[in-house]
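**Q** missing the sequence, but the structure's below:
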């Protein structure tokens, strides 16, 4: 492949505020055995990139993403990575839609010129082991003109969706589908989705309905009309008393990416033998639960980060069969990432923000 030696990228120089995001020239990645080079066409914006930049994953943090962003003091945190120290300086960008332009091995030449999305959660020791690494948290990601990834994590997609729409899928929909897979959501279930207007929540509403289950969605009133278009059977305001609105022992499954002070109430809402799957804590990671409700009701509490093997191939099939729809709120040039993350934290949008290199 003939190409320039440098590319434009946003490099997160170190843990901190928006000033740590630097748009600059960097070397185009050199491929190692088993890798492919992707020309990035579009890259989605997620909470996790903001959290990683700020150091929110540190055990010292007990507040919400937004509260931490407002306080702006990030320097005292030492262990802000997911499970190990974040390798700053780092090119972030967890969601990638792009075209494969080069491969390290001839066996992968069939991928060249194919439009692909990247499975950003990678099970490094196989799917029987929960060890995992994430693009843009553990190694350089898609906030750049090019990114290199293992060929095993690249999935061609045959779809009429545009690049921005495909880039809205991997992190949010992968996380949501993984929760539904682990919680074994089936057609007969009633499912409560918390934070239904966010990226993971809105994906979960669609994916629950795709499975034929009944979905109750919790979202701010300003987003009720938008959530309704996703097929929610009942929509509640995030300030509602959920126990009064739904009743005790009323749902089979809770899908939660929010946490915060109301997390413990979900044990009351769940039926005996219910399942609660959680994958995030943007409203605050430290919660109160009554353990008696957990064990006396035989509730299964499921933490999910590592994506199981069927999850990403399932998503590709859903896209190609038009069984889900993308939700793109706004696009930005890559160099305007600070503006995109600022607007993202204001939570006035419905759908994903996407950056264009």
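**A** Received, thanks. Predicted model only: the values in this text are computed from it and were never measured.
**Q** CA atoms for contacts and neighbours, from now on please.
**A** OK.
**Q** residue 148 contacts residue 34, doesn't it?
**A** No - contact criterion C-alpha atoms under 8 Å: residue 148 and residue 34 do not qualify, at 10.2 Å.
**Q** who's more crowded, those two?
**A** Neighbours were counted for residue 148 and for residue 34 using other C-alpha atoms under 10 Å; residue 148 has more, 24 against 15.
**Q** that one belongs to a strand?
**A** Yes - using DSSP: H, G, I helix; E, B strand; the rest coil, the assignment for residue 148 is a strand.
**Q** let me see the contact set for it.
**A** Residue 148 sits next to 29-31, 35-38 when contact means C-alpha atoms under 8 Å, 6 or more residues apart in numbering.
**Q** can you rerun that using 7 Å?
**A** By C-alpha atoms under 7 Å, 6 or more residues apart in numbering, residue 148 lies in contact with 29, 31, 35-38.
**Q** same question for residue 26.
**A** 6-9.
**Q** ok, now how distant is it from residue 146?
**A** Distance of residue 26 to residue 146, computed by C-alpha to C-alpha, to the nearest Å: 10 Å.
**Q** which parts of the stretch 1-150 of the chain are helices?
**A** With helices called from DSSP state H, counting those that start in this stretch, the stretch 1-150 of the chain shows them at 47-54, 65-71.
**Q** these into TSV, with extra columns for mean neighbour count and distance to residue 90?
**A** Listed next are the helices of the stretch 1-150 of the chain as TSV, based on neighbours: other C-alpha atoms under 10 Å; distance: least, C-alpha to C-alpha, whole Å:
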stretch	mean neighbour count	distance to residue 90
helix 47-54	22	9
helix 65-71	16	19
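**Q** hold the first one in mind and look at this next one:
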């Protein structure tokens, strides 16, 4: 008697989009590869939608030390469980969303496997395409806000508020009672005010720092979500109060010793991929918990999701989308429809 449950007969091979080697043009190849088999508590999932992220484009260009080539791209996926060992939850037929391991093959394929404890079941009133916008940006925002230890009434500065992380961070920071300041292009100011931002600055304004200080007063921000990195991180530390908190999404610049003594910042590094790279079962389960929180808020209409830009499941279309991801200048989330 079989201990494996599955929907129907499954194909032996599948389409997948991969980089044969890292390349500046982000040229992808379509491959035909074997459909994986789930082991232990893994689920075999028929992928419906994949959300694209800045990190996907960066690593497609630069490569990653843990990758084997050709490497299938993609980390944020939504799909339906089509095969699972008996007793493994969620079972066959469940629609799930998850953020996949940075170190393993990605999810831009017709089928993939994922440990059951890292997925979140998608409610019926959240569309699969909408669910695909949540993992990387939403989870990163939640981790960052936890590291910032926000209290009600704290002042929070979010760089690049119109990005995926910024949009979620604004909304969850307002839920926690913070006063939110952010930056964006002028055409996105109305959107960010609708999401709850109290003050929005034009990030291109040459007098940005002066205007921030005039609006905030002399005390400095209690907390900063640093989405850009580099010299911007140094500027953001200058804008903080003494012993404030900053959560950084990118590698740290070289700080002057005097600035570190004068501001004494509590610096937190946000690493969503670290849950997998550190082989931390607890952290991987937390991904599922954060997914549940994001889905619950979306299902109850308590957060607004980014506008979706549909992308075809082809090497050319995804390559163009990833280059667009790095170029910036668009607002919303690029989502690849793989099936469904």
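**A** Perfect, thanks for sending it. A quick note: this is a predicted structure, and the numbers were derived from the prediction, not measured.
**Q** elements contacting the longest helix along the second structure?
**A** Secondary structure of the second structure read by DSSP state H shows that its longest helix is helix 281-299. Under the contact definition 3 or more C-alpha pairs under 7 Å, 6 or more residues apart in numbering; DSSP states H and E, helix 281-299 of the second structure sits against strand 120-121, helix 135-148, helix 274-277.
**Q** list the contacts of the first one.
**A** When contacts are taken as C-alpha under 7 Å, 6+ apart, the neighbours of strand 120-121 of the second structure outside the stretch itself are 94-98, 288, 291-292.
**Q** the first structure: matching residues for the helix or strand that that strand is followed by?
**A** Counting by DSSP states H and E, the element after strand 120-121 of the second structure in chain order, helix or strand, is helix 128-131. Across the first structure, the stretch matching helix 128-131 of the second structure (TM-score structural alignment) is residues 163-166.
**Q** so the aligned partner of residue 222 of the second structure in the first structure: helix, strand or coil?
**A** Here residue 222 of the second structure is matched to residue 252 in the first structure, going by TM-score structural alignment. Three-state assignment for residue 252 of the first structure (three-state DSSP): strand.
**Q** now do the same contact list for residue 252 of the first structure.
**A** Residue 252 of the first structure neighbours (C-alpha under 7 Å, 6+ apart): 189-191, 270-271, 274-275.
**Q** run a quick neighbour tally on the nearest residue to it once chain neighbours are set aside.
**A** Computed as C-alpha to C-alpha, 6 or more residues apart in numbering, the closest residue to residue 252 of the first structure that is not its neighbour in sequence is residue 274, at 4.8 Å. By the measure other C-alpha under 10 Å, the count of residues near residue 274 of the first structure is 23.
**Q** doesn't residue 302 make contact with residue 274 of the first structure?
**A** No - with contact defined as C-alpha atoms under 7 Å, residue 274 of the first structure does not count as touching residue 302 (10.8 Å).
**Q** which neighbours do these two share?
**A** Joint contacts of residue 274 of the first structure and residue 302 (C-alpha under 7 Å, 6+ apart) do not exist.
**Q** re earlier: dump the contacts of residue 148 of the first structure into a markdown table; add distance to residue 159 of the first structure and neighbour count as well.
**A** Output for these, formatted as a markdown table (distance: C-alpha to C-alpha, whole Å; neighbours: other C-alpha atoms under 10 Å):
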| residue | distance to residue 159 of the first structure | neighbour count |
| --- | --- | --- |
| 29 | 28 | 17 |
| 31 | 28 | 17 |
| 35 | 24 | 20 |
| 36 | 21 | 27 |
| 37 | 21 | 24 |
| 38 | 18 | 29 |
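**Q** returning to that earlier point: ok, now how distant is the match of residue 222 of the second structure from residue 213 of the first structure?
**A** 10 Å.
**Q** now residue 97 of the first structure
**A** Note on residue 97 of the first structure: its distance to residue 213 of the first structure, by C-alpha to C-alpha, is 30 Å.
**Q** residue 53 of the first structure now?
**A** Computed as C-alpha to C-alpha, the residue 53 of the first structure to residue 213 of the first structure distance reads 37 Å.
**Q** stretch 40-51 of the first structure corresponds to what range in the second structure?
**A** Counting by TM-score structural alignment, stretch 40-51 of the first structure corresponds to residues 47-58.
**Q** need the distance between the two termini of the matching stretch.
**A** End residues of stretch 47-58 of the second structure are separated by 23 Å (C-alpha to C-alpha).
**Q** could I get the full set of strands for the stretch 251-357 of the first structure?
**A** With strands called from DSSP state E, counting those that start in this stretch, the stretch 251-357 of the first structure shows them at 251-256, 270-278, 300-303, 328-333, 352-356.
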